[in-house]
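Undergrad: whatever this is, show me its structure:
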Amino acid sequence: MKNPIATRATPEPRARATTSGEIVRMTMPTYCNHRAPRRPAHATASPPPWRRLAPLLLALGLALPAAGDETGPAAPPAERPDITIRDELTVEEQLDRAFAPEDAATATKQAAPRRLTPISLSVISDVVLHEQDARILGSALENVAGVTAHRFGGTTDVFYIRGFESLSSALVLTDGALEPEVSTYHTYNLERVEVVRGPAGFLYGGSALAGAINLVRKRPLGQRGGGVQLLGGSYGTVYGAFDYHLGSAGGAHAFRLNALYTDTDGYRDDLGNTSWALNPSYALRASDRTTLYANAEIEDGDLSSDTGLPLLGGAIPEVPRSRSYQSDLDVNERDVLRLRLDLETVYGPRFVLRNKTYLTELDQHSAGTVINGAFVFGPFEPLVARVLAGLDDRQQFLGHQVDALFDLGDGAVRHQLVAGLEVQRLADDFDLGFFNLPPIGLFNPIETARPPLVPIPGSRTTGDVETTVVAPYVLDTIAIGARVKLALGARYDAIEIDDARTGFRGDFDQASPFAALLYAPDQRFAVFANYGRSFSPPSTTVVADGREPEEGEQIELGVKADLLGGRLAASLALYRIDKEKIAIADNTGFLAQQGDQRSQGLELELSGRAGRSTLHWLFSYAYTDAELIEFRESIFNFETFTFDVFDFSGNRPAWVPDQVADLWLSKRFRNGLTVAGGARYVAERFVDEDNAVELDDYVTFDAAFAYTRGGPWTARLHLKNLTGEDYELRSFSSLAVLPAEGFNLQAGIDLRF
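TA: Have a look, this model is predicted:
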């Protein structure tokens, strides 16, 4: 019988389906992502120290592989490791893998079948992103079990994995490098999104106990081609995306350019957004052994803060959902720079060395109105209480990572070993303050706010934080015989934090272990279990005194299966996560509280194709039982001018529904027509940890149509929230909610060249 485990894992071809259904083969090697440790949550660049470190790290990355090239002749193609092998696939198999990829690399840093990876792992391909018109990360994550996404303050992607908020319990990575928490993640240049649900701290550090999301960007191709997307529709929205790639005749050089422009008036009054981005990338095959990848990305956003509608007496008042109570003083200007340099050298069939040097900077200037509820004063019109939150924030992450991949052993026992070291310097310079705004009428809002504003005494929080991380890590995946796979790993983080502005200093050293066991009785089924621990130093946005590291552990049991001749892939997982000293947002939206939380639940993901047809489908369901084990909150009493302490232990965390289900169907016809649609159900959820206000459950429906005659163009139509369902998302404050978009129509054309 063929060994279901010990056969070498071969990454899938980078096949991509166009809207016409034809397949474009991608020939560059599979990219295995690297880890990025968690940083303290805001960040400012202190340029000189970091800039001086960059040449040293870059030299290290270039010197090691260069030295290796002098040891002998290049490895023959037949001896190159399995990470570069490409199998020939039928058109149907290519389309299946493009719609629901079989392989992923984020969980183990080596491309491997998801069925044989002993942890819950989801992949959203660019085919699905395009078909669903998922332009930002939050839209893409609706396909993943156990994940819900929100637009925090109307400008920032915030999500929940297994009941835990991303700001304190998860990581976002771009090509394996750490991303700012206060950001919007566009998908215009993504090949796929990989989501690890469960402990990822053993490779990526930080507080990645609940999970990690890796945005894998498109890489240069060794061929000339490209395309343009042009769409427009509801709320004065205009969207354009550009993709162009070319390569040299011999295949030694390849270049790609992705670009984005989007502008919208917004579905809420006077709250438009404009963004643009540019992402050139270059690949150089220096020799048969060595490949160099360089990538630069610039993003610019002129955004509008939005804290939604105030709560009146614990309910949403009868006002237009499009009404805005934001002041005229609001502004949100955000610039992001990402630089990546990846170097991969193959020393033979059993050893690969990877180096990554990365720099990420975020510069943000914002002033946003925060709504603190609506109140009735005698016979007069209810008034909306407001303050203005001003934030100047500069973040910079500079790091280098070395990964050594070994393939050891033969016969009954085989090791796939990843050993690495991460060195990282993080900078965070921020100034946060709150200012009084005059109240505004709930039913007849007339703006009277004029500068200068009076700051609220004691509300200012500043930091000039430098964080140094040195972290070795190892993961050994052991195939024992034909049916058993054992994974053992750990990462040791040595972290130093120095806040020059507040005087806070701290050293945090701790290991994050991981152990997993997988049993595959045959080619179709695999049963797995894993255990992991993680810790994270306190975020700089935890403004409470006595900041302590967060700690947590998870145990997970699951089963994965490929059924119906590979036409149905299923994954079922049961888990429990216990986490201590979690930073929890107070009613200003910042992480001022701490508590202990437990989350346990069930997650199911199904993907497949009906028979031999081109009807594809994705389904996910999650049941989440989350509880605040110990949580007390201090709330200011405006009558006594003192703080009252409330015990909310035993309550459910805010914005965590107990059930979420999502379905997407897609059918491609021979005449060039594609018809797709889906439904999403989200159960009731609380607005705050006091569990005083509960929002209703909701169901939304989407549809999409595409048509091509086989030429260079494809017409597209997207209908979102078909029934105009009213539902709410998380606001900046727990005394307000953000109305979600109603019915939205987007139409346009794709041009290929």
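
Undergrad: please make it C-alpha for all contacts and neighbour counts, starting now.
TA: Fine.

Undergrad: mind listing what residue 158 touches?
TA: 138, 149, 150, 151, 152, 165, 166, 167 (C-alpha atoms under 8 Å, 6 or more residues apart in numbering).

Undergrad: in the chain, which helix is the longest?
TA: Identified as the longest helix of the chain according to DSSP state H is helix 47-69.

Undergrad: confirm residue 343 sits in a helix?
TA: No - counting by DSSP: H, G, I helix; E, B strand; the rest coil, residue 343 falls outside a helix, being strand.

Undergrad: my guess is it meets residue 64, correct?
TA: No - with contact defined as C-alpha atoms under 8 Å, residue 343 does not reach residue 64; the gap is 9.9 Å.

Undergrad: quick check, residue 280 in a helix?
TA: No - using three-state DSSP, the assignment for residue 280 is strand, not a helix.

Undergrad: correct me if wrong: it contacts residue 298.
TA: No - the criterion here is C-alpha under 8 Å, and residue 280 misses it with residue 298 at 9.3 Å.

Undergrad: follow-up on the earlier one: from the contacts of residue 158, pick the one nearest residue 107.
TA: Closest approach to residue 107 among the contacts of residue 158 (C-alpha to C-alpha): residue 166, at 17.7 Å.

Undergrad: and that closest one, how far from residue 584?
TA: According to C-alpha to C-alpha, to the nearest Å, residue 166 stands 11 Å off from residue 584.

Undergrad: for comparison, sequence B:
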Amino acid sequence: MLTLSPISKAIATTLLFSNYALAEQAASEIPHNNTQPIEVIDVVGSYTTKSMDYSTGLDLSIRETPQSISVITRQQIDDKGITEIAQALRHTAGITMNQAETDRVFPSARGFAIDNIQFDGSPIRGANGGVEADFLADMAVYERVEIIRGSAGLLMGAGNPSAAINLIRKKPLTEQAATVNLKVGNWGLSRAELDASSSLGFDDKLSGRVVAAYQDSESYLNSIDRNKTVLYANIQADFTAYTKLNVGVDYQKHHVRGVSFGEPVPMYYTDGTRTDLPRSSNTGTDWSYRDRDRIITFASLTHQFANSWTLTAYGSHMDGHYDDNRAYVNGYLDPQTRTGLSARPSATEGDWTQNTFDIRISGPFELFGRDHQMVVGYNTSLEKNTRNMKPALSGLPDWSFDDWSNIPNPGFSSTPLYVWGWEKPKVVPM
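TA: Predicted coordinates:
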């Protein structure tokens, strides 16, 4: 403990009163009729968000939310040039991105796969079903990404205690605004993106926003060629100052040529030694590809009551399709002949639909002399997923690994070898 002598106390007291007197004198000298305008500082862009109401259902700041939170805001997305969700997750603490082959990613957190996904705070069935491609979805239509690590059972229901990913879509603006972004990069990357928003009349009570993007690129891997198309439209109607209706459509299509399946590259030679192959090595062929497209139509209604309680209802319909031609590759490579790998070609096709409905009411209340918040709601979804696999018409011959991309196309049967699928309902009371 620091102890001051009587002399030190007197000096400190004198300095304190002197500073107070000088401040009072300076204040009295300021003209009372000073009409100079106060400078206003506008903060444009942020690396954080005010509240996490979408993810938790409660108007809580990041500090007030009792879980580990990360937010990838639009400012971060633009500054870092993030164009897909997988890239955003790679910039998130505590998230591990597991790359499978050339175009599949499986994020995990705390030792578990992430299978909880939300759109604008409304849960969908999960990432391992029909929306598995949304980890590679384009970021052009999203305002930010919220990640809650750990169990998110309050709003998500059953699932892995890994993390929940909430994708917040862009909303219409009443003022006119438009941006065009062009991007070029290594390996033939070219990208164009348009984002426009405006009032549509009725005293600014009707507004709309459209987003379009197209990207084409190759890769450091041999034979890879990617392109994707994004179209997004959103209309908001303000019936009153407290009631808003939002209707939109989100369409994305992805095409990847030269995809690999199984082992992208052999790890060992036939003599047991490790391979030392070029970084560009790939067991994808010129005829292998993976196509995915999905369209989501959605609508949400929000009403704010006079007591600061808010009612929100959300519904969406997702319709998706994918198909691919590929060859499952495994085996060991002969260091002399450069052969030895085996490949099982197949063609896969699938369709999925998902209907989601979410309704909740939340707001503050006082109890026992303290302020509280509460959310009560109901969420239900139904997913239907059907898939089929068509066998190849012929086998693949032994082929040199150095010319693997040019392996002949075996052709595929028009009759599926087998069909499988599922229908899964999910209900989450809150």
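
Undergrad: tell me the first helix or strand C-terminal of the longest helix of the first structure.
TA: Per DSSP states H and E, the first helix or strand lying C-terminal to helix 47-69 of the first structure is helix 91-99.

Undergrad: just the buried residues of that following helix, please?
TA: 94, 95, 96, 97, 98, 99 (16 or more other C-alpha atoms under 10 Å).

Undergrad: for the second structure, what spans make up the helices?
TA: 6-28, 53-56, 74-80, 85-90, 153-156.

Undergrad: now these as a markdown table including mean neighbour count?
TA: Converted to a markdown table, the helices of the second structure look like this (neighbours: other C-alpha atoms under 10 Å):
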| stretch | mean neighbour count |
| --- | --- |
| helix 6-28 | 11 |
| helix 53-56 | 19 |
| helix 74-80 | 16 |
| helix 85-90 | 20 |
| helix 153-156 | 19 |
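
Undergrad: turn these into CSV, columns for distance to residue 268 of the second structure.
TA: Shown next, in CSV, are the helices of the second structure (distance: least, C-alpha to C-alpha, whole Å):
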stretch, distance to residue 268 of the second structure
helix 6-28, 77
helix 53-56, 46
helix 74-80, 37
helix 85-90, 29
helix 153-156, 43
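
Undergrad: residue 120 of the second structure is nearest to which of the ones you listed?
TA: helix 53-56 (6.1 Å).

Undergrad: give me the mean distance between that closest one and the first structure.
TA: Compared with the first structure after fitting, helix 53-56 of the second structure deviates on average by 3.1 Å (mean C-alpha distance after the TM-score superposition for the first structure).

Undergrad: surely residue 188 of the first structure and residue 137 touch.
TA: No - the criterion here is C-alpha under 8 Å, and residue 188 of the first structure misses it with residue 137 at 10.2 Å.

Undergrad: which residue packs closest to residue 262 of the first structure, ignoring adjacent ones?
TA: Distances taken as C-alpha to C-alpha, 6 or more residues apart in numbering put residue 239 closest to residue 262 of the first structure, at 4.4 Å, once the chain neighbours are dropped.

Undergrad: give the contact list for the residue most central in space within the second structure.
TA: With distances taken as C-alpha atoms, centre = their mean, residue 85 lies nearest the centre of the second structure, 4.0 Å away. Residue 85 of the second structure makes contact with 134, 135, 136, 137, 138, 139, according to C-alpha under 8 Å, 6+ apart.

Undergrad: the fifth one against residue 230, yeah?
TA: Yes - in this structure, residue 138 of the second structure sits in contact with residue 230. The criterion is C-alpha under 8 Å, and the distance is 7.3 Å.

Undergrad: most remote residue from the first structure's center?
TA: residue 379 (48.0 Å).

Undergrad: who has more neighbours, residue 343 and residue 64 of the first structure?
TA: When neighbours are counted by other C-alpha atoms under 10 Å, residue 343 of the first structure and residue 64 differ, and residue 343 comes out ahead with 22 against 16.

Undergrad: excluding covalently adjacent residues, which one is nearest to the corresponding residue of the second structure for that one?
TA: Counting by TM-score structural alignment, residue 343 of the first structure corresponds to residue 301 in the second structure. Closest residue in space to residue 301 of the second structure, ignoring its immediate chain neighbours: residue 245 at 4.6 Å, by C-alpha to C-alpha, 6+ apart.

Undergrad: show me what contacts the residue lying closest to residue 235 of the second structure once chain neighbours are set aside?
TA: Residue nearest to residue 235 of the second structure in three dimensions, not counting chain neighbours: residue 208, with 4.3 Å by C-alpha to C-alpha, 6+ apart. Residues near residue 208 of the second structure by C-alpha under 8 Å, 6+ apart: 172, 173, 174, 197, 198, 199, 200, 233, 234, 235, 236.
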